[in-house]
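> model this:
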Amino acid sequence: MATEWKLFADLAERAGDKHVTVDAAPGDTVRDALDALLTDRPELEGRVLDEEGDGLRSQINVLRNGTNVREEEGLETELEEGDELALFPPVSGG
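Alright, predicted model coming up:
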């Protein structure tokens, strides 16, 4: 089973694509899908992970079906069939 990540702004530029499909199935966690993404696109790691390399940078947002995973179980949120994942860098307004 594959899960698709949608990447935005400089994250898409770094990855070389706005859509990246990873090997993650229902029952896996968002962390599993993120690990698969970073294995496939290691250039994202320093931009997405904190200094310890085991959590998200505070300004990076991960959405599952449009809901920030911080409002669910964080990176331990379980994936379900058909989930869409999105990775957003900090957004600056003006």
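
> going forward, measure contacts and count neighbours with C-alpha atoms only.
Noted.

> Kindly provide the distance from residue 70 to residue 4.
Relative to residue 4, residue 70 is positioned 19 Å away (CA to CA, to the nearest Å).

> Pick out whichever of those two has more residues nearby.
The neighbour comparison of residue 70 against residue 4 (other CA atoms under 10 Å) goes to residue 4, with 18 against 13.

> Could you list every helix and strand in contact with the helix or strand where that one lies?
Per DSSP states H and E: residue 4 is located in strand 2-7. Judged by 3 or more CA pairs under 8 Å, 6 or more residues apart in numbering; DSSP states H and E, strand 2-7 is in contact with strand 19-23, strand 84-88.

> to compare against the first, here's another:
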Amino acid sequence: MEWKLFADLAEHAGDRRVTVDAGPGETVGDALDALLADRPALADRVLDEDGSLRSQINVLRNGKDVGSQEQGLETELEAGDELALFPPVSGG
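Below is the predicted model:
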């Protein structure tokens, strides 16, 4: 499964696209854990001190925020899913 990372999250991960060992039948949370496992700088940016996803970080599966879906990070992955991680977005 491949993650697309944006803005400073890509900098913390070392790349804009990162492939992780997760696939159909696993969850978005499993894929996120795989992404963060060996990237402590990214984990510090994405997770709070309790190890929970920071509220301002957006996790998308196929263009939809998983936080607004019933299953959240427990959403099951399917073949062909696209995952993305966005930092807070502001503008004016």
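
> quick one: TM-score?
Overlay of the two chains. TM-score (TM-score structural alignment, normalised by the length of structure 2): 0.94; 91 aligned residues with a CA RMSD of 0.8 Å.

> Can you check which part of structure 2 the next helix or strand after the strand holding residue 4 of structure 1 sits on?
Sequence-wise, the next helix or strand downstream of strand 2-7 of structure 1 (DSSP H and E) is helix 10-15. Mapped onto structure 2 using TM-score structural alignment, helix 10-15 of structure 1 covers residues 8-13.

> again, but for stretch 35-46 of structure 1
Alignment of stretch 35-46 of structure 1 against structure 2: residues 33-44, by TM-score structural alignment.

> Go through that stretch and flag the buried ones.
By 16 or more other CA atoms under 10 Å, the buried positions in stretch 33-44 of structure 2 come out as 34-36, 42-43.

> How about residues contacting it?
Contacts with stretch 33-44 of structure 2, where a contact means CA atoms under 8 Å, 6 or more residues apart in numbering, come from 3, 9, 12-13, 18-22.

> And the longest helix anywhere in structure 2 against structure 1, how far off on average?
For structure 2, the longest helix by residue count, based on DSSP state H, is helix 28-36. Mean deviation of helix 28-36 of structure 2 from its aligned counterpart in structure 1 after superposition (mean CA distance after the TM-score superposition for structure 1): 0.4 Å.

> Tell me, how many residues neighbour whichever residue in structure 2 pairs up with residue 68 of structure 1?
Using TM-score structural alignment, the partner of residue 68 of structure 1 in structure 2 is residue 65. A count of nearby residues for residue 65 of structure 2, using other CA under 10 Å, gives 17.

> For residue 27 of structure 2, see how far away residue 65 of structure 2 is.
Counting by CA to CA, the gap between residue 65 of structure 2 and residue 27 of structure 2 amounts to 14 Å.

> do the same with residue 60 of structure 2
With distances taken as CA to CA, residue 60 of structure 2 is found 12 Å from residue 27 of structure 2.
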